[in-house]
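J.: below are the sequence and a predicted model for it; my questions follow.
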Amino acid sequence: MIEETIERMEELTDETIIITTREQYPLMQYYLPLFPSENVIFEPMRRNTAPAIALGSSRFSPEDTMVIVPADHVIRDKENFLKTLRTAIRFAESHESLVTIGITPTHPYTGYGYIERGNVVDENDEVYAVKKFHEKPDYETAQQYFRSGRFLWNSGMFVWRKSVFDSELSENFPDLFSVICEIKDRPEEIEEIYERLPKISIDYGLMERSSRVVTVQGNFYWNDIGSWDAVYDLLIKDKNGNAIEGEFSTREVKNCLLINHTQKKLAISGIDGYILVASSEGTLLCKRGESQEIKEIIV
């Protein structure tokens, strides 16, 4: 997926920078042997997306346009994707705005945050003001969002000029901005300086606080592989609606995700709409549609 992400971005950008952890760097070297090591930035410890993006921004000049994309997205219809990003880049280059990409929902889904779209803010009807960001909804609320036509899935993709990002960060999250400035002045102390930062997403830390946020609506296929439900959506199903990987013996099993990474065959009977994942580290069983909630019980 990171290979595909880089290939897509090479058609849009002059330079690619990877922000990752030191533990993941060997994987980057393995899968991206030709990627320049000087373009890999290590986050000293995990502090979520706001500190990570701010740290990565230190490699840019004020006049540069930054395009931020996660590496764990499945994107199809590349031409539509590139068209959407080019619209966002053009707008960011000529406006004092933080641009986010909102995805047109294909169904009511509880696993994503939502962007409530406001009025059109450009002459081509392609860019909208952001009225509000909404957390992951329950199913009834997701149905309301879907029917309204005004709500988009929050993709976590952003475009802005470095100077605008710095200005908005200094105004809305001055503690983070000052820490990044400290790191630029004293890079040899990055570990102890970075450790002071809270774990906070770019949505909480900046986007929900700024009054300069707009969205470009994307109509391409997009899937954030952040849950087992998303994995089920991507895999090929059998005639009973089951996506199966590994050794199973089944009877009257329908619409399930079954993954077995152990050496033993598992026997399953009489279930509909469940997720079962078995590995050497443990076993997960939950209803489909609820895999986002497993973080509350896994420690």
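T.: It's in. Residues are numbered from 1 along each chain as shown.

J.: switch to C-alpha atoms for all contacts and neighbour counts from now on
T.: OK.

J.: which parts of stretch 234-241 are buried?
T.: residue 241 (16 or more other CA atoms under 10 Å).

J.: any chance you could list what contacts that stretch?
T.: For stretch 234-241, the surrounding residues in contact (CA atoms under 8 Å, 6 or more residues apart in numbering) are 243-244, 253-256.

J.: make it 10 Å
T.: The contact list for stretch 234-241 (CA atoms under 10 Å, 6 or more residues apart in numbering) reads 74, 223, 225, 228, 232, 242-245, 252-257, 272-273.

J.: buried among those? Need that as a selection in ChimeraX.
T.: Restricted to buried positions by 16+ other CA under 10 Å, the ChimeraX selection for the contacts of stretch 234-241 reads:
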select :223,225,228,232,242,243,244,253,254,255,256,257,272
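
J.: pull out the buried residues from the helix or strand containing residue 178.
T.: When elements are assigned from DSSP states H and E, residue 178 belongs to helix 174-185. Buried residues in helix 174-185, counted by 16+ other CA under 10 Å: 176-177, 179-180, 183.

J.: for the next helix or strand after that helix, packing partners?
T.: Once the chain leaves helix 174-185, the next helix or strand it forms, by DSSP H and E, is helix 190-194. The contact analysis (3 or more CA pairs under 10 Å, 6 or more residues apart in numbering; DSSP states H and E) places helix 190-194 against strand 40-43, helix 49-57, helix 174-185.

J.: ok, second structure coming up, stack it against the first:
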Amino acid sequence: MLYALIMAGGKGTRLYPLSRSNNPKQFLKIINNKSFLRNTVDRIKPLVKQENIYVVTNKDYYEAILSELPEISRENIFVEPSNKETATCIGLSAVKLLKKDQDATMIVLPSDHYIDGKDAFLDTLNQGVDIVQRRRGLVTIGIEPTRPETGYGYIRLGERIGSRIPSYKVERFLEKPNLEVAKDLIIDGNYLWNSGMFIWRADVFLREMQKYLPKMHERLMNIYTKINTEDEKKVIEEEYELIEGISVDFGIMQKTRKAYVIKSNFIWDDIGSFEALSRFLANYRGNNVSGNAYMEQSQNCSVFGSKKLIIGFGVKDLVIVDSGDVILIMDKNKDQEMKYLVNKIKNDEKLSEYL
């Protein structure tokens, strides 16, 4: 049977201070009047039955998800005791779904993407499900690059397989490149952005984990034996203490020989940074602006205003964010260093209340 797994446990630190530990990015209503999480669920509903939509998160966001998604039952929210990267949260979800259904096929979706072109999106996922069933592979969705992006991973296309939407064996994954390498990848023409959306059978994914992350696999299978018993929660907490977290890209996708990629034709954005978010703001005198702002003799700034009037006079290449109790003023070139900044603030006890 087909299941959707939505990953909604991240803290969205790259959009701080709009995104906070108690109100992370997936709950923000920035682009339209619905949260990223709400949009993700609504987008997958035509393909996956509501009772087969699952969310994996951490304990801090459990109640918020119940409130945001009242139609999703409590049993469909998988709770991690701590964040241990994507391979772990997907692995935990895989063993839970496999316990429920030995033929479970998973569509794994981040909760914070922007997608335009719903029909094309669903067509792509349908083709991915077909590849998974016929080839028993691990399928990822690739996006044709439109610019030399340093914030995304890239996928090099291998042999094309016979599919209506262009689909390929994955030749290799390339992690976030510097600007010059990213420019070369665009010119090469054989690379796609790695969207972080995946499709696979739960049993196939776990077998690949057994090959490449055997210790994690052992911990998760210990959990598998206790699912639906009174010891389940306790064993999950114990095993999570022992798991060394790693991303699914580093841990499995870069190593497996079963990886396939579909070249999608819908519009996609990660919204993982202020630069990305700025693409959805209104243009105002050569700047990208939302909220209450006035810009004079200023250019290429991204301004996220609120109740206070933000005036930019004679400035350029800045990100300015008013989130009420925190005002951020940042060089645009520091956009990919927000996690570093948040960690520095976290280490200062006097500032921790602002996270």
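T.: Perfect, thanks for sending it. All values derive from a computational prediction rather than experimental measurement.

J.: mean distance between the helix holding residue 178 of structure 1 and structure 2 after superposition?
T.: In the superposition with structure 2, the aligned residues lie an average of 1.1 Å away from helix 174-185 of structure 1, counting by mean CA distance after the TM-score superposition for structure 1.

J.: pull up the aligned stretch in structure 2 for the helix ranked longest in structure 1.
T.: Assignment by DSSP state H gives helix 78-94 as the longest helix of structure 1. Residues 118-134 of structure 2 are matched to helix 78-94 of structure 1 when aligned by TM-score structural alignment.

J.: centre of the chain to the matching stretch, how far?
T.: 19 Å (CA atoms, centre = their mean, to the nearest Å).

J.: count of neighbours near the counterpart of residue 149 of structure 2 in structure 1?
T.: Aligned counterpart of residue 149 of structure 2 in structure 1: residue 109 (TM-score structural alignment). Neighbours of residue 109 of structure 1 under the rule other CA atoms under 10 Å: 21.

J.: how big is the angle separating the very next helix or strand once past the longest helix of structure 1 from helix 78-94?
T.: Downstream of helix 78-94 of structure 1, the first helix or strand assigned by DSSP H and E is strand 98-103. Orientation check (axes from the mean of the first three to the mean of the last three CA atoms, to 10 degrees): strand 98-103 of structure 1 against helix 78-94 gives 160 degrees.

J.: got the buried residues for the helix or strand following strand 98-103 of structure 1?
T.: Sequence-wise, the next helix or strand downstream of strand 98-103 of structure 1 (DSSP H and E) is strand 114-120. Buried residues in strand 114-120 of structure 1, counted by 16+ other CA under 10 Å: 114-118, 120.

J.: what angle do strand 114-120 of structure 1 and strand 98-103 make?
T.: Orientation of strand 114-120 of structure 1 against strand 98-103 (the same axes, to 10 degrees) gives an angle of 110 degrees.

J.: what's the mean deviation for strand 114-120 of structure 1 versus structure 2?
T.: Strand 114-120 of structure 1 sits 1.1 Å off on average (mean CA distance after the TM-score superposition for structure 1).

J.: rewinding a little: which elements pack onto the longest helix of structure 1?
T.: Against helix 78-94 of structure 1 (3+ CA pairs under 10 Å, 6+ apart) you get helix 2-10, strand 65-68, strand 98-103, strand 127-134, strand 151-161, strand 213-218.

J.: how close does the third one sit to structure 2?
T.: In the superposition with structure 2, the aligned residues lie an average of 0.6 Å away from strand 98-103 of structure 1, counting by mean CA distance after the TM-score superposition for structure 1.

J.: okay, the angle between that strand and strand 127-134?
T.: Going by the same axes, to 10 degrees, strand 98-103 of structure 1 makes 80 degrees with strand 127-134.

J.: then the longest one?
T.: An angle of 120 degrees separates the directions of strand 151-161 of structure 1 and strand 127-134 when computed by the same axes, to 10 degrees.

J.: in structure 2, what residues pair with strand 151-161 of structure 1?
T.: By TM-score structural alignment, strand 151-161 of structure 1 lines up with residues 191-201 in structure 2.

J.: could you do the second one as well?
T.: For strand 65-68 of structure 1, the aligned range in structure 2 is residues 105-108, judged by TM-score structural alignment.

J.: mean distance between the matching stretch and structure 1 after superposition?
T.: Stretch 105-108 of structure 2, aligned to structure 1 and superposed, deviates on average by 0.7 Å (mean CA distance after the TM-score superposition for structure 1).
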